[in-house]
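J.: Return atomic coordinates for the entry below.
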Amino acid sequence: ERLSFHEPKEQDGVCIVEPPDEVFEIGVKRWSNTLVGYFVGKRIPFKVVKEQLEKKWRKWGAVQVVTADNGNFLFKFDNNTSCDQVLSNGPWEVWGAYLALKRWEEGMSLCKDSFTSIPVWVKLANVPSELWTRPGLSYVASALGVPLCMDAATSAGNRLSFARVCVEMKASSSFPSSFKVRRRNGTLSEVMVQYAWKPSVCSVCRVFDHSSKQC
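T.: Alright, predicted model coming up:
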């Protein structure tokens, strides 16, 4: 397919390419229903990833698997609902390796040289019932990191024994087993945390995906 030439600019002796907004919008639209993922601690062959995840995610529609830089994968779906279903039904594993998944966002780096944060599924027990809402659980889960999503049962509110949410946590996190929430009457409720999978963190450089012995 033919490409077209667009005159670049020069500033202080540096060549600078400045595409217009409409060019960026075309790219954003193309990747809008895409998840970005990588396997922590293990390299999985592309063929295995494609076959395994296509089979596991088949019930939510077709997925196009694309390999990116340094072990990253892009999973492109036909619609936003499929993305939500895959995220909310995680975590996912292939060959025993945890697949860290998050939504594609404009400007995000596809290089995973230093994992300073990672999506982790957690169970939150003893959450006050008055906070069992999307805004309420967002506040509660923020004690651990940046809340990304919750599973279908948590969203429906038909299982109040625990909330299951996915949180992007930093490598510098202490991965607490509990924290407290102050209710409107001033009392403190202790929320218990259970991790579906806890990643190993290098104690030297505080990043994921390699041990302190490698640093």
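
J.: contacts, neighbours, all on C-alpha from now
T.: Will do.

J.: list the contacts for Ile16?
T.: Contact analysis of Ile16 by C-alpha atoms under 8 Å, 6 or more residues apart in numbering lists 8-10.

J.: contacting residues around the most centrally placed residue in the chain?
T.: Averaging the C-alpha coordinates of the chain gives a centre point, and the residue nearest to it by C-alpha atoms, centre = their mean is Lys102 (2.6 Å). Contacts here follow C-alpha under 8 Å, 6+ apart; on that basis Lys102 touches 35-37, 87, 119, 148.

J.: Just put the residues you listed in a markdown table and tack on neighbour count, secondary structure and distance to Glu25.
T.: Compiled in a markdown table, the contacts of Lys102 are given as follows (neighbours: other C-alpha atoms under 10 Å; DSSP: H, G, I helix; E, B strand; the rest coil; distance: C-alpha to C-alpha, whole Å):
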| residue | neighbour count | secondary structure | distance to Glu25 |
| --- | --- | --- | --- |
| Leu35 | 22 | strand | 18 |
| Val36 | 22 | strand | 19 |
| Gly37 | 23 | strand | 23 |
| Leu87 | 21 | helix | 24 |
| Pro119 | 23 | strand | 27 |
| Leu148 | 19 | strand | 24 |
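
J.: next up, for comparison:
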Amino acid sequence: MTARVLGGDFRVLGEEVHDENMEEIGEQGRPPGDPPDAPGSWVKKVVGCNEGGMPVPEEIVDESFVESNLKLEFPNGEDGEPVITIGEEVLMAMNGLWKRCMIVKVLGRNVPLLSLTRRLKELWKPAGPMFVMDLPNFFMVRFGVEEEYMNALSGGPWRAFGSYLMVQAWMPEFDPLRDEIVTTPV
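T.: Here you go, the predicted model:
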């Protein structure tokens, strides 16, 4: 058996000696090739939300609640297309996921997501988390703190990149491909 010193560490080389740290990495019950953490799990652990600041739906709405307010029918028999009816209570609970979200449009300009994110953080100076997501023709901004959301929504008029920002609260009926923001604070 030989020993070798590498930068202050001793490593014993030989067939009968194994580095136990190498064998203990990862969970023993996990199949080989599975990642140790699901995507976004570190983010969720740190901020209590999924990527983009969105709460995890399963943690807000209980599965048994959804199942009790969900109806699955096969009007044309089991080989036909299913019809799923979601109860109003579930829809209202799911709308809570979009609390503290607003729709933003930069008038007359196409702005990259990262540039707008940086500018909005400079403009609104949120102390809590703020996430900006790209939508077709719009951006959606989600705040972690209710007061900061209300200040951004009701303050203004806001200007960025030499243009006005149109802002409105998120609504379940909003369709970024069809809708326009018609009013904004002045």
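
J.: and of the contacts of Ile16 of the first structure, the nearest to Ser82 of the first structure?
T.: For these, the minimum distance to Ser82 of the first structure (C-alpha to C-alpha) is 38.8 Å, reached by Pro8.

J.: Check the burial of the closest one by counting its neighbours.
T.: Burial of Pro8 of the first structure, expressed as a neighbour count using other C-alpha atoms under 10 Å, amounts to 10.

J.: That one reaches Cys15, doesn't it?
T.: Yes. The pair formed by Pro8 of the first structure and Cys15 meets the contact definition of C-alpha atoms under 8 Å, at 6.7 Å.

J.: returning to what we had before: want to throw the contacts of Lys102 of the first structure into JSON lines with distance to Glu93 of the first structure?
T.: Compiled in JSON lines, these are given as follows (distance: C-alpha to C-alpha, whole Å):
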{"residue": "Leu35", "distance to Glu93 of the first structure": "15"}
{"residue": "Val36", "distance to Glu93 of the first structure": "14"}
{"residue": "Gly37", "distance to Glu93 of the first structure": "11"}
{"residue": "Leu87", "distance to Glu93 of the first structure": "13"}
{"residue": "Pro119", "distance to Glu93 of the first structure": "13"}
{"residue": "Leu148", "distance to Glu93 of the first structure": "19"}
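
J.: Tell me where the first structure has strands.
T.: Taking DSSP state E as the criterion, the first structure carries its strands at 9-11, 14-16, 34-39, 63-67, 72-77, 92-94, 97-103, 117-125, 146-150, 162-170, 178-182, 188-195.

J.: Now tabulate these in JSON lines and tack on distance to Cys83 of the first structure.
T.: Supplementary listing: those in JSON lines, determined by distance: least, C-alpha to C-alpha, whole Å:
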{"stretch": "strand 9-11", "distance to Cys83 of the first structure": "38"}
{"stretch": "strand 14-16", "distance to Cys83 of the first structure": "35"}
{"stretch": "strand 34-39", "distance to Cys83 of the first structure": "7"}
{"stretch": "strand 63-67", "distance to Cys83 of the first structure": "10"}
{"stretch": "strand 72-77", "distance to Cys83 of the first structure": "7"}
{"stretch": "strand 92-94", "distance to Cys83 of the first structure": "13"}
{"stretch": "strand 97-103", "distance to Cys83 of the first structure": "8"}
{"stretch": "strand 117-125", "distance to Cys83 of the first structure": "15"}
{"stretch": "strand 146-150", "distance to Cys83 of the first structure": "11"}
{"stretch": "strand 162-170", "distance to Cys83 of the first structure": "14"}
{"stretch": "strand 178-182", "distance to Cys83 of the first structure": "30"}
{"stretch": "strand 188-195", "distance to Cys83 of the first structure": "22"}
